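Asks: Predicted model follows, preceded by the sequence.
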Amino acid sequence: MTDDAAPLPPLTDVLATARVVALPLVTRFRGIDVREAVLFEGPAGWTEFSPFAEYDDEEAAAWLEASLDYGWRPAPPARRDRIRVNATVPAVDPDSVSAVLARFPGCRTAKVKVAAGDQTLAQDVARVRAVREVLGPEGRVRLDANGGWNVDEAEHALHALAEFDLEYVEQPCASVAELAEIRRRTKYMGIPIAADESVRRAADPLAVAQAGAADLLVVKAQPLGGIRRALAVVEAAGLPVNVSSALDTSVGLAMGAALAAAVQELDYDCGLGTASLLAADVTAEPLVPVDGAVPVGRVVPDAALLDRHAADAERTAWWLARLERCHAVLAG
């Protein structure tokens, strides 16, 4: 745990209430059809541990640190009680865009996934065009490439997509050096560059800011080790930020909303509306957008829904073993 964190709770206390859930998605996202997570209750309330399956224990331990911080400590003081959120459009066909956006009522901003390995630039252009047509000229359109382009590909893609009046492009390239280069090459276009993976998956989350490689940062509570650590990154970076999530359940989204509520300046609609991409959730009142925003506050899962969406025995054992290994990483 970090120096300013509470003592590490015993593993037995964490496992005492731990429940592993498997929630189906409305549409395939990040290559998965089902989102798995571990939920457990601490003295401060319910919390979530849900690093993606491919992350190793060292990286996943930061997600557990965040979960323990949120479950065992009160959230920092909130500056706002509602968070405006963006719609998220996976790599779907243009004909499906309207249906996806309809799941985000009142949202004035859409984040569109591009640069997927099984998609062409022409498909990306068609998808972004469809989003712009649905949102109209007043809507805000941002892209998320998840580091899928090299510098030349990113430059070519931004030229092809610039006509859609982009708010910014998130993680067009994978490395900090590449981000700095694409930012230099395309500065005249006036499309801001945002860093996500170069913050949350970096040994030094401040490196991207120090290198002048981004105009804004995308911060997420779980990958950065918790709300307080994320706030420290925001303060030290000195750049505008957008608070986002990692396809969490409503319990995890509430953690993200607590981070967004505590950030001093919040100029961008946040990526905290992704419960709309879940076909099921752990609460009967999921944290989905209402009039383009989600409320700030803790979420208590419904016991019946935890039972209904419980992962099978094999996946439950896998997740609990992973949690135990990550707890050992933090303890060590």
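Replies: That came through fine.
Asks: From now on I want contacts and neighbour counts done on CA atoms only, so please keep to that.
Replies: Noted.
Asks: Show me which parts of the helix or strand containing A180 are buried, residue by residue.
Replies: For A180, the host element (DSSP states H and E) is helix 176-186. Residues of helix 176-186 classed as buried: 176, 178-183, 186 (neighbour count, 16 or more other CA atoms under 10 Å).
Asks: do stretch 24-36 as well
Replies: By neighbour count with 16+ other CA under 10 Å, stretch 24-36 contains the buried residues 24-25, 27, 29, 34-36.
Asks: out of those, which are inside strands?
Replies: Assigned to strands by DSSP state E, the following of the buried residues of stretch 24-36 qualify: 24-25, 27, 29, 34-36.
Asks: any idea which of those residues is closest to D281?
Replies: P24 (8.7 Å; CA to CA).
Asks: Report the contact partners of the closest one.
Replies: When contacts are counted by CA atoms under 8 Å, 6 or more residues apart in numbering, P24 touches 33-35, 278-280.
Asks: quick one: the most centrally placed residue in the chain from A177, how far?
Replies: Nearest to the geometric centre of the chain sits S245, at 2.2 Å (CA atoms, centre = their mean). With distances taken as CA to CA, to the nearest Å, S245 is found 25 Å from A177.
Asks: Now the two most distant members of the buried residues of stretch 24-36.
Replies: Among those, the pair separated by the greatest distance (CA to CA) is T27 and E36, at 15.0 Å.
Asks: can you map out the strands along the stretch 151-300 of the chain?
Replies: Using DSSP state E, counting those that start in this stretch, the strands found in the stretch 151-300 of the chain span residues 166-170, 193-195, 216-220, 241-244, 293-295.
Asks: got the ones you listed as a markdown table, with mean neighbour count columns?
Replies: A markdown table is the format used below for the strands of the stretch 151-300 of the chain (neighbours: other CA atoms under 10 Å):
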| stretch | mean neighbour count |
| --- | --- |
| strand 166-170 | 21 |
| strand 193-195 | 28 |
| strand 216-220 | 26 |
| strand 241-244 | 24 |
| strand 293-295 | 21 |
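Asks: Presented hereafter is structure B, for comparison with structure A:
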Amino acid sequence: MQDRVAELPPVSDLLRDAVAVGLPMRTRFRGQTVREALLIRGPKGWAEFAPFAEYQPEESAAWLGAAVEAGWRGLGAPLRESVPVNATLPAVEHEDVPAVLARYGDGITAVKIKVAEQGQSLQDDVARVSAVVRQLPRAAVRVDANAGWTLAEAAAALPRIAEAAQGRLEYAEQPVPGVEGLARLRELLSADGVAVRLAADEAVRKEEDPLRVARLGAADLLVLKVPPLGGVSRVLDLVEQAGLDAVVSSALDTSVGLAAGLALAARLPRLPYACGLGTAALFARDAVSAPLLPSAGRLAVPVRDGVITAPAPDPELIDQVRLSPARQAWWFDRVHAAHAELASRIVG
């Protein structure tokens, strides 16, 4: 028991070189215009602690566990040198689609499109999908509703979106809330002869038992984010137990935090889909001098001495994005609370 407690560094070690930053975003994304994160330096490299502001210690503890793994135990050795990534399209107006996609450069092979945005209509979603198809006639399409539809809305929306995608819709990510909701939607679509694969995101990371998705046959694949699931090692184990293909996605990480997602994607035995790890392109400014941006539809895995290592923050850039002393203190308080929660789970 004491050995397990010793695996968790004291708060003083976590905060010794920590700095809270705020990265301005080019376009509002999931309600965010500035993405705040706490960058932490450990003996194995830099890591990131960035649970969204509404998350309480119970949820934030997993994010801290992922940061401890990255900074204190390391991210492991890769099986592949680069990872295919999709472009991520926020819920912008259809006429703004070309400008957003241009930030990802050439070679885009897949686009993840946000749909079911509050205050927008299904017609807005269909127009956005159609604009992507016109702009990139050879790219695959996937849509992400963030559990924003009811069962009836999803059953009505997905056939129209599939039609707009012109045969190139790879899957719909978390169209409805919960594991049971996904399972029921899958039944309805099958009964109506609608061939749309479903991917579980929130139904995995917000459930006490993420493997219920696989046991209930609620989804065709899993969309996995490293921080809310507690680290790369835990997610690799989850994928093995679930027996489903996985897509690795960003939690709107800075380039420091993206290294953990890249580590997972680089270590998965199978990687049949492009991953949602190109999100550094959504920031107007990053904390590192060489942000992890895709080139020709792929992201290079950052490796040093044979192991995956996050890029180090640039001191000059940190000065530009450092949060106020009050926000620094707020983030430090969150670490204290998450640390206490994580320690209680280890002892328990």
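Replies: Perfect, I can see it now. Computed from a prediction, not measured in an experiment: that's the story for all the values here.
Asks: Touching, T254 of the second structure and A280? I think so.
Replies: Yes: counting by CA atoms under 8 Å, T254 of the second structure touches A280, with 6.4 Å between them.
Asks: could you list every residue that touches the spatially closest residue to C275 of the second structure that is not a sequence neighbour?
Replies: Using CA to CA, 6 or more residues apart in numbering and skipping the chain neighbours, the partner closest in space to C275 of the second structure is V85 (4.4 Å). V85 of the second structure makes contacts with 108-110, 274-278, 294, 297-299, as judged by CA under 8 Å, 6+ apart.
Asks: related to what we said a few turns ago, so can I have TSV of the strands of the stretch 151-300 of the first structure showing distance to A310 of the first structure?
Replies: Listed next are the strands of the stretch 151-300 of the first structure as TSV, based on distance: least, CA to CA, whole Å:
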stretch	distance to A310 of the first structure
strand 166-170	34
strand 193-195	34
strand 216-220	25
strand 241-244	26
strand 293-295	26
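Asks: Indicate which one of these is closest to P77 of the first structure.
Replies: Here strand 293-295 is closest among these (CA to CA), at 14.7 Å.
Asks: Give the other helices and strands that the closest one contacts.
Replies: The contact analysis (3 or more CA pairs under 8 Å, 6 or more residues apart in numbering; DSSP states H and E) places strand 293-295 of the first structure against strand 82-84.
Asks: in the superposition, what's the average offset of the helix holding A180 of the first structure relative to the second structure?
Replies: Here helix 176-186 of the first structure, set against the second structure after superposition, deviates by a mean of 0.8 Å using mean CA distance after the TM-score superposition for the first structure.
Asks: Is T17 of the first structure located within a strand, as I assumed?
Replies: No: judged by DSSP: H, G, I helix; E, B strand; the rest coil, T17 of the first structure forms no part of a strand; its state is coil.
Asks: nearest spatial neighbour of it, skipping sequence neighbours?
Replies: The spatially closest residue to T17 of the first structure, leaving aside those adjacent along the chain, is F40, at 5.1 Å (CA to CA, 6+ apart).
Asks: And for A310 of the first structure?
Replies: Closest to A310 of the first structure by CA to CA, 6+ apart is V21, at 4.4 Å.
Asks: Next up, the contacts around the one you found.
Replies: If you count contacts by CA under 8 Å, 6+ apart, V21 of the first structure has them with 36-39, 306, 309-311.
Asks: how about 7 Å then?
Replies: Residues counted as contacts of V21 of the first structure (CA atoms under 7 Å, 6 or more residues apart in numbering) are 36-38, 306, 309-311.
Asks: ok, now A279 of the first structure?
Replies: Neighbouring residues of A279 of the first structure by CA under 7 Å, 6+ apart: 24-26.
Asks: those helices in the stretch 201-348 of the second structure, which residues are they?
Replies: Ranges of helices in the stretch 201-348 of the second structure, per DSSP state H, counting those that start in this stretch, are 202-205, 212-215, 232-242, 255-267, 315-321, 325-347.
Asks: And these: which comes nearest R304 of the second structure?
Replies: helix 255-267 (12.1 Å).
Asks: in stretch 265-277 of the first structure, what counts as buried?
Replies: For stretch 265-277 of the first structure, using 16+ other CA under 10 Å, the buried residues are 266, 268-277.
Asks: Many thanks, have a good one.
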